[in-house]
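J.: Prediction below, plus the sequence it came from.
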Amino acid sequence: KSFLSKIESYNITGKQWVGSESWITQAELASDERKNILQGAIGFALPQASIPGLREFLLSLKPSDEPQSDVIKAFWEKFFDCSFSPSNTSTMCNGTEDLRTVSSDYTDVTYFRAENNVYKAVYLVAYALHALLQCRNGSNPITGKSCVTRNEVRPDLVLEYIKYVNFTTQNGAKVFFDENGDSVAQYDLVNWQMKEDGSVEIVNIGQYDTSVPEGEKFKLKENTEIVWGGNSIQVPRSVCREPCPPGSRKAINKRKPVCCFDCFECPEGTISNQTSPECFVCPPEFWPNEKKDQCFPKPTEYLSYKEIMGALLTGFGCVGIFLSLLTSIIFLTHKETPIVKANNSELSFLLLFSLKLCFLCSLTFIGRPSEWSCMLRHTAFGITFVLCISCVLGKTIVVLMAFRATLPGSNVMKWFGPAQQRLSVLTFTLIQVVICIFWLTINPPFPKMNMKYYKEKIILECALGSAVGFWAVLGYIGLLAFLCFILAFLARKLPDSFNEAKLITFSMLIFCAVWITFIPAYVSSPGKFTVAVEIFAILASSFGLLACIFFPKCYIIIFRPEQNSKKHLMGKIPP
């Protein structure tokens, strides 16, 4: 009471009190001044139960039953305001008064708490004595030990037999002890619900009983209203800090109690959920969502036909194939004309075929990388481009040989006739084929998930396998292109109305410029842009060869047919 008085003086209200068994049922602590303090107090109390037969026994008790008991005489005089000895202030007690007419704590025996434990303890000792004194055939049937007479009963023997006791009282309470010597724990969960006048109603809202199976030991009564501290119906939360939400981690503050911690957002690439207060890293193929409470598979990125850049490059590749096919048709329909014959029609048709393959091979770089597509795209690119450059190189040598053959006594053309031209193209191409075979045999390209460049997504790309093999393929193409450029440059000023060496020089200049700029762009471009740069280089160099070598001839064939004559080509008719 003195403690509650101090609480009153400091006006501490609205708190949730958790009472121990020693005071949670003491209704006399309640008062009008404390109703805002103790409202909603909750705690465990000894179970409330009635003792069968006790009321009838107490109410039937008479002083004549115990004439020597001063206690009975004292409370009898108090209840009936009488006296057993002569007195001028009160009437004489006759001992026949009826206790049923009195309302007091003595007569109110409906519910007991601590008294019920005394009742069970008495029965417990009685059952232990009964077990101890049993005797059959000279031994105790419970323990098998020798029989004990009433004169031999000792406290330690009673205590020994108490552990074998197991009974249920008349009010339904179970009494027994487990292997550790612990009795059944039975408690009521009570709630203080203050009234306006300051009195309290101690409401039983649940039970705790260890004698029932797991999961049923603690039960709250259904449809029972619980009042919490501050006269609230909301369940209070006794925490210094709410648990860290998903996506954050807990950090202990050394200056505060352990329950008062700080929450910080998980670092990039990590998550936390309700089952883990700490942040942990997602697997390599996964990335956190925005809330950082789940790991989701990283999106994959590759150059696809469905995106704008992939569709544009595909469109340019198809345009290149169409123009190459159209040029082939024009040359085929005019194959007997001087301008087609003068430029080695066989190599021209082979060059147009190789250009179609170059445009086609650019399409193999688009789409999801697979084991076969990775090997195909690089080898097809290397072989088709060598075939293309070999044809251009053959045409350049033919131009040089042709003008050498016009010198008196020269028979150089017999050393580089059609058979030698086919053989040179085949030889140059076979060298590249051998390089590609070695590359594919030793360490071929393969599909790879690149997770180093971007943290939040996976780049699907074709790893080179052997970098030496890749650069050997590119180096061989560059070597042939450089050789072709030198020879065409030397032949650019040879006399002729239509000197093809000039066109070859310009086409090789474009080809070399494209592939020289390709190298730094290829190395520095990230993700799918690396593939796009390579496709652009293939298309740009292929369009350069097609436009520089064939478009001028197609222009003459279609729009200037008068220039498509032997005399004009020999320079005998002025342009």
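T.: Yes, it's here. Residues are numbered from 1 along each chain as shown.

J.: use CA for all of it now, contacts and neighbours both
T.: Noted.

J.: Excluding chain neighbours, what is closest to G478?
T.: Of all residues not flanking G478 in the chain, C512 sits nearest, at 7.5 Å (Cα to Cα, 6 or more residues apart in numbering).

J.: Over to G571?
T.: Distances taken as Cα to Cα, 6+ apart place S497 nearest to G571, at 5.1 Å, with adjacent residues excluded.

J.: before we move on, the earlier item: touching, the residue nearest to G478 and L480? I think so.
T.: No. With contact defined as Cα atoms under 8 Å, C512 and L480 do not form a contacting pair (10.5 Å).

J.: So which elements touch the strand or helix carrying V158?
T.: V158 belongs to helix 155-162 when assigned by DSSP states H and E. Applying 3 or more Cα pairs under 8 Å, 6 or more residues apart in numbering; DSSP states H and E, we find helix 155-162 packed against helix 114-132.

J.: The helix it packs on - contacts with which helices or strands?
T.: Helices and strands touching helix 114-132, by 3+ Cα pairs under 8 Å, 6+ apart, are helix 155-162.

J.: Can you list the buried residues in the helix it packs on?
T.: 158, 161-162 (16 or more other Cα atoms under 10 Å).

J.: residue contacts, H334?
T.: Residues in contact with H334 (Cα atoms under 8 Å, 6 or more residues apart in numbering) are 340, 557.

J.: putting a second one here so we can go through both:
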Amino acid sequence: MWPNLQQDRCLPRTTEFLSFEEPLGYSLAVAAFFSSLSPLIVLGVFIHYKNTAIVRANNYSLSCLLLLSLFLCFLCSLGFIGYPQTEKCLLRQVAFGMVFALCISCVLAKTITVVIAFNATRPGSRLRNWTGVRVSYCVIVFCVFIQLWICILWLLFSPPFHELDSDTKPGVIIVNCNEGSPTAFWCMLGYLGLLATISFIVAFLARRLPDSFNEAKYITFSMLAFLSVWVSFIPSFLSARGMYTVAMEVFAILSSSWAVVGCIFVPKCFIILFRPNMNSRDHLMGKGRNLK
């Protein structure tokens, strides 16, 4: 309860959380739902054109796994909208950390694959034994496993919990999820930043490889956009209050996921659907330009 201005009776406090009925929550939920369709559409395009040069040159299996992880990234943002129940508080940050670890691990694996594939073509290179999909999946499993341990330790020793905050805003009860251990939360988020930074550095160093392996350029831009979103998120997250704190995290999740989809997959889909003459082995190897 909260006293009125005359202080002669008590009034019930209003509660605040990012609800589906709120215009902000409704808008973010709609954006998350329709955004989650974009990786599935791209996945359908890749499956239909899986035998074409661009899809085969950019590691079909890893691309499909990355698209599925992006689908989960968009969907996990819906867990931040609605009444923060105890179960939701326990799972939403862990789900966010795990699916984004899978997503960025796939990007890192694609980057490493690009570098290995190029260097393996040199005469006498020992990297030919490392050009299979096993290396890529080992990188993904190793990176996701570290994030899994961070989340398990977080849940075991200081798990997130449901909280009613009556001190931040007078007369308003903010219903939110206390992260339990701020250190664990920032370790989880910092690990994602570390993976993205490594992917960016490796892709940046590989950006001048021949055009047939130019996926590194798209990965460089995607990781730069990803890191920019989350670096901008930190001060906004720390300064926002109430439901706007959650809204900022949802917006960062959607923006960073769109950065990966837009930078890595949109150029490929444009060529596949609208420039089929460029979707050939000769063009990827640079022969198509010489004929013009």
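T.: Thanks, I have the structure now. Model, not experiment: these values are computed from the prediction.

J.: wait, the residue nearest to G571 of the first structure sits on K567?
T.: No. Using Cα under 8 Å, S497 of the first structure is not in contact with K567, being 9.6 Å away.

J.: out of those two, which sits in the busier spot?
T.: Set S497 of the first structure next to K567 and count neighbours by other Cα atoms under 10 Å: S497 wins out with 16 against 13.

J.: Against W2 of the second structure, how distant is the residue sitting furthest away from the middle of the second structure?
T.: The centre of the second structure is farthest from one residue, D8, which by Cα atoms, centre = their mean lies 51.9 Å away. Going from D8 of the second structure to W2 of the second structure by Cα to Cα, to the nearest Å gives 11 Å.

J.: tell me how far stretch 264-279 of the second structure is from the chain's mean position?
T.: 23 Å (Cα atoms, centre = their mean, to the nearest Å).

J.: what helix or strand is Y218 of the second structure on?
T.: If you go by DSSP H and E, Y218 of the second structure is part of helix 215-239.

J.: okay, that helix sits on what stretch of the first structure?
T.: The counterpart of helix 215-239 of the second structure in the first structure, using TM-score structural alignment, spans residues 500-524.

J.: Give me the buried stretch members for the matching stretch, please.
T.: For stretch 500-524 of the first structure, by 16+ other Cα under 10 Å, it's 500-512, 514-515, 518, 522.

J.: Y187 of the first structure touches N204, doesn't it?
T.: No. Y187 of the first structure is beyond contact range of N204, at 10.3 Å (criterion: Cα under 8 Å).

J.: Which residue numbers in the first structure does the longest strand along the second structure align to?
T.: Longest strand in the second structure, counting residues (DSSP state E): strand 172-178. Taken onto the first structure by TM-score structural alignment, strand 172-178 of the second structure occupies residues 457-463 there.

J.: which of the residues in the longest helix seen in the first structure are buried?
T.: Counting residues, the longest helix found in the first structure (DSSP state H) is helix 371-405. Across helix 371-405 of the first structure, burial judged by 16+ other Cα under 10 Å covers 373-401, 403.

J.: what about the helices in the second structure?
T.: Assigned by DSSP H, the helices in the second structure fall at 23-48, 53-57, 60-76, 86-119, 133-157, 182-205, 215-239, 243-260, 266-274, 281-284, 287-291.

J.: which residues does the equivalent of G25 of the second structure over in the first structure contact?
T.: Matched to the first structure by TM-score structural alignment, G25 of the second structure sits across from G310. Listed by Cα under 8 Å, 6+ apart, the contact set of G310 of the first structure reads 303-304, 366, 532.

J.: One more pass at 10 Å, please.
T.: Counting by Cα atoms under 10 Å, 6 or more residues apart in numbering, G310 of the first structure makes contact with 302-304, 363, 365-367, 528, 531-532, 535.

J.: Which position in the first structure pairs with A53 of the second structure?
T.: A53 of the second structure maps onto P338 in the first structure, by TM-score structural alignment.

J.: what does F265 of the second structure give?
T.: By TM-score structural alignment, F265 of the second structure lines up with F550.

J.: Identify the spatial nearest neighbour of its match, chain neighbours not counted.
T.: That would be T327: by Cα to Cα, 6+ apart, it lies 7.4 Å from F550 of the first structure.

J.: cool, G382 of the first structure as well?
T.: V473 (5.9 Å).

J.: State the distance from the match of A53 of the second structure to G465 of the first structure.
T.: P338 of the first structure is 49 Å from G465 of the first structure, by Cα to Cα.

J.: same check, this time on G409 of the first structure
T.: From G409 of the first structure over to G465 of the first structure (counting by Cα to Cα), the distance is 54 Å.

J.: Tell me the secondary structure at S5 of the first structure.
T.: Recorded secondary structure, S5 of the first structure: helix (DSSP: H, G, I helix; E, B strand; the rest coil).

J.: now do K219 of the first structure
T.: Classification of K219 of the first structure using three-state DSSP returns strand.

J.: Look up how far G180 of the second structure lies from L273 of the second structure.
T.: 48 Å.

J.: Which one of G409 and G465 of the first structure is surrounded by more residues?
T.: Each of G409 of the first structure and G465 has its neighbours counted (other Cα under 10 Å); G465 has more, 18 against 7.

J.: so who does the more buried one touch?
T.: Neighbouring residues of G465 of the first structure by Cα under 10 Å, 6+ apart: 374-375, 439-440, 442-447.

J.: Next, count neighbours for the nearest residue to it once chain neighbours are set aside.
T.: Once flanking residues are discounted, G465 of the first structure sits nearest to P445: 4.5 Å by Cα to Cα, 6+ apart. Counted with other Cα under 10 Å, the neighbours of P445 of the first structure add up to 26.

J.: What does P445 of the first structure correspond to in the second structure?
T.: Per TM-score structural alignment, P445 of the first structure is aligned with P160.

J.: From what I see, that match and L153 are in contact.
T.: No. The pair P160 of the second structure and L153 fails to qualify as a contact (Cα atoms under 10 Å) at a distance of 11.9 Å.

J.: my guess is S77 of the second structure meets A252, correct?
T.: Yes. Assessed by Cα under 10 Å, S77 of the second structure is found in contact with A252 at 9.4 Å.
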